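K.L.:
sequence isn't available, so here's the structure alone:
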């Protein structure tokens, strides 16, 4: 066996790790081995959010400074024990009617995915075979607006959703902005969820037009927070909680408390993305701040009754 390959046995699964010294984040000196170590250590809180969901990976074979590609279909050499689900992909750019999606339900699969240099993990708002059980609102800042302004809009969105009996949970995106995740009943289809999110986004944009937009056009976004309601479409995915992001530093999508969001919105603490090391410290202190997302929430109000 080549010296850069190492067999490991994880919970009854045999797999091989490779090139552990390769720099994935050169500016930070963060290696592939450290990527795998991070995902292994964060697995107890990450895996429940991946379980049962088709995974889209963004792979960086030569690190964040090299070429990358999105991968939905199973890669060549996928072990026989990895869970695969064949699902339709209408409109696929590869002219295929179905793809074999990887589903990360166990630690060994997560480590295998990480060993393929899958730095970013993205999932849809639904579990395979079910309607959406999450409503996700993506808050995308247009410069010079940044994360601090996202936090202020997040609090407005939180309060608006609460009027309809919905509870929102915040997390950073790990890049520029943040997302609010809302557990819902799982009894309504994606079109209903998207329609509701769009109505609420447009309502807030009408109330604060100088700071918020619900329009897709990039020309209207500078200096505003774009409330991206379209993340709830059946074909869309959102970065998973605790996933790494491909920036100069190994930042991660990090669950926050509302007290932290408020402090950042008010300028009491710096509004910034957090690193993998900080995420692990937070998990040790707080556990999974998004654990409530794993329990179904209420149904969304009908369009005619939305407050």
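P.N.:
Looks like it arrived, so ask away. Only a predicted model underlies this, so the values are computations on that prediction, with no experimental measurement involved.
K.L.:
going by C-alpha atoms from here, please, whenever you check contacts or count neighbours.
P.N.:
OK.
K.L.:
now do residue 110 against residue 180, distance only.
P.N.:
To residue 180, residue 110 is 24 Å away according to Cα to Cα, to the nearest Å.
K.L.:
now residue 272: how far from residue 165?
P.N.:
30 Å.
K.L.:
ugh, wrong one, residue 34
P.N.:
In this view, residue 34 and residue 165 are 41 Å apart by Cα to Cα.
K.L.:
same check on residue 177?
P.N.:
Using Cα to Cα, residue 177 is found at 25 Å from residue 165.
K.L.:
so which of the two has more stuff around it?
P.N.:
Between residue 177 and residue 165, counting by other Cα atoms under 10 Å, residue 177 is the more crowded of the two (25 against 14).
K.L.:
surely that one meets residue 142?
P.N.:
No. With contacts counted by Cα atoms under 8 Å, residue 177 stays clear of residue 142, the gap being 9.5 Å.
K.L.:
where's residue 234, which helix or strand?
P.N.:
Residue 234 belongs to no helix or strand when assigned by DSSP states H and E.
K.L.:
what segments of the stretch 101-250 of the chain are helices?
P.N.:
107-115, 147-163, 190-207 (DSSP state H, counting those that start in this stretch).
K.L.:
which elements pack onto the first one?
P.N.:
Applying 3 or more Cα pairs under 8 Å, 6 or more residues apart in numbering; DSSP states H and E, one finds that helix 107-115 makes contact with strand 13-18, helix 32-50.
K.L.:
with the second one instead?
P.N.:
In this structure, helix 147-163 packs against strand 134-141, strand 178-183, helix 190-207, strand 225-228, helix 258-265, with contacts taken as 3+ Cα pairs under 8 Å, 6+ apart.
K.L.:
make TSV out of the ones you listed and add distance to residue 121 and mean neighbour count.
P.N.:
As requested, these are arranged in TSV below (distance: least, Cα to Cα, whole Å; neighbours: other Cα atoms under 10 Å):
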stretch	distance to residue 121	mean neighbour count
strand 134-141	16	26
strand 178-183	15	24
helix 190-207	21	18
strand 225-228	19	27
helix 258-265	24	18
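K.L.:
here's the one I want to compare it with:
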């Protein structure tokens, strides 16, 4: 069944609204669209100007998925698009036409495509579509079992202390999966990837039982890997307030530092779409300073 709607004056056709995209939770496409529509006021500022990569799950989280960087051919003409070079593309493409999600209608369009996960880089494009220097530093904390997000929280506190020494204010969020990410505004002092790598290596030396700075999986059990490589301009990180394709409709959720410091169980930092909407009502955008 197709339903024509108007979103902020833009015409859209929504389809298969009763399709269950999270079978274990019974969460439908209609609920995905509703979530993104309601969270848009706090989500859109973090997508503004950032080329979009999505993970689409047309048959739900238990079905096949695919990453999509190129804006689909049927993308409405009113969706902003920019063509950017992609050196080293695995598909041997010289450029990609990315969508930029800057309004509710575009967000609803992608939600209707079952684009459950929204991923963006740490840089924006100018009004003319030129890539700008990175404006964010991100550190992705990935726990190697049996370590959990509780261990990530302990490492996050260490990182906050070190970044504060350099005058950087850090904002934490869950990944919506098993780890978490830390963000700080960036101002071109050095390449963020170089800075992040040096930071990770320093913290590994200071806390060798807790932290690892290399990707080698056999070295990671029981430790938290600080993935500094997310600052590579070609990489993206899941956006704050994005859904994740887990058994439940969990969300990459901005956190209070008090929650990070007090965390004693992984369950304390698992938030579903409904939880996040309630948190936004209570706290507003906890990621506003990032």
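P.N.:
Perfect, thanks for sending it. Keep in mind that this is a model prediction, so the values were computed, not measured.
K.L.:
trace residue 79 of structure 1 over to structure 2, please.
P.N.:
Matched across to structure 2, residue 79 of structure 1 falls on residue 76, judged by TM-score structural alignment.
K.L.:
residue 143 of structure 1 now?
P.N.:
By TM-score structural alignment, residue 143 of structure 1 lines up with residue 145 in structure 2.
K.L.:
hmm, its match is touching residue 219, no?
P.N.:
No. Look at residue 145 of structure 2 against residue 219 with Cα under 8 Å: they stay out of range, at 11.1 Å.
K.L.:
list the contacts for residue 240 of structure 1?
P.N.:
Counting by Cα atoms under 8 Å, 6 or more residues apart in numbering, residue 240 of structure 1 touches 49-50, 121-123, 253.
K.L.:
residues in contact with the residue lying closest to residue 264 of structure 1 once chain neighbours are set aside?
P.N.:
Take residue 264 of structure 1 and drop its neighbours on the chain: the residue closest to it by Cα to Cα, 6 or more residues apart in numbering is residue 271, 5.0 Å away. Contact analysis of residue 271 of structure 1 by Cα under 8 Å, 6+ apart lists 147-148, 264-265.
K.L.:
show me which of those is closest to residue 89 of structure 1.
P.N.:
For the contacts of residue 271 of structure 1, the residue nearest residue 89 of structure 1 by Cα to Cα is residue 147; the value is 33.6 Å.
K.L.:
got the contact list for the closest one?
P.N.:
141, 176-178, 271-272.
K.L.:
give the aligned equivalent of residue 181 of structure 2 in structure 1.
P.N.:
Using TM-score structural alignment, the partner of residue 181 of structure 2 in structure 1 is residue 179.
K.L.:
need the contacts of residue 271 of structure 1 in CSV with distance to residue 130 of structure 1, can you?
P.N.:
Listed next are those as CSV, based on distance: Cα to Cα, whole Å:
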residue, distance to residue 130 of structure 1
147, 33
148, 35
264, 36
265, 36
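K.L.:
gap between the closest residue to residue 257 of structure 2 other than its chain neighbours and residue 51 of structure 2?
P.N.:
Closest residue in space to residue 257 of structure 2, ignoring its immediate chain neighbours: residue 172 at 7.2 Å, by Cα to Cα, 6+ apart. Residue 172 of structure 2 is 22 Å from residue 51 of structure 2, where distance means Cα to Cα.
K.L.:
and the residue nearest the centre of structure 1, what is it in contact with?
P.N.:
For structure 1, the residue nearest the mean C-alpha position is residue 239 (1.9 Å; Cα atoms, centre = their mean). Neighbouring residues of residue 239 of structure 1 by Cα under 8 Å, 6+ apart: 120-123, 173, 253.
K.L.:
most neighbours, which of those residues?
P.N.:
Result: residue 173 is most packed of those (other Cα under 10 Å), 29 neighbours.
K.L.:
how many residues are close by the counterpart of residue 43 of structure 2 in structure 1?
P.N.:
In structure 1, residue 43 of structure 2 lines up with residue 46, judged by TM-score structural alignment. Neighbourhood size, residue 46 of structure 1 [other Cα under 10 Å]: 21.
K.L.:
likewise residue 169 of structure 2?
P.N.:
17.
K.L.:
quick check: the aligned residue for it in structure 1?
P.N.:
Checking TM-score structural alignment: residue 169 of structure 2 goes with residue 167.
K.L.:
check contacts around the nearest residue to residue 170 of structure 2 once chain neighbours are set aside.
P.N.:
For residue 170 of structure 2, ignoring the flanking residues on the chain, the nearest one in space by Cα to Cα, 6+ apart is residue 184 at 4.8 Å. Residue 184 of structure 2 sits next to 136-138, 168-171, 290 when contact means Cα under 8 Å, 6+ apart.
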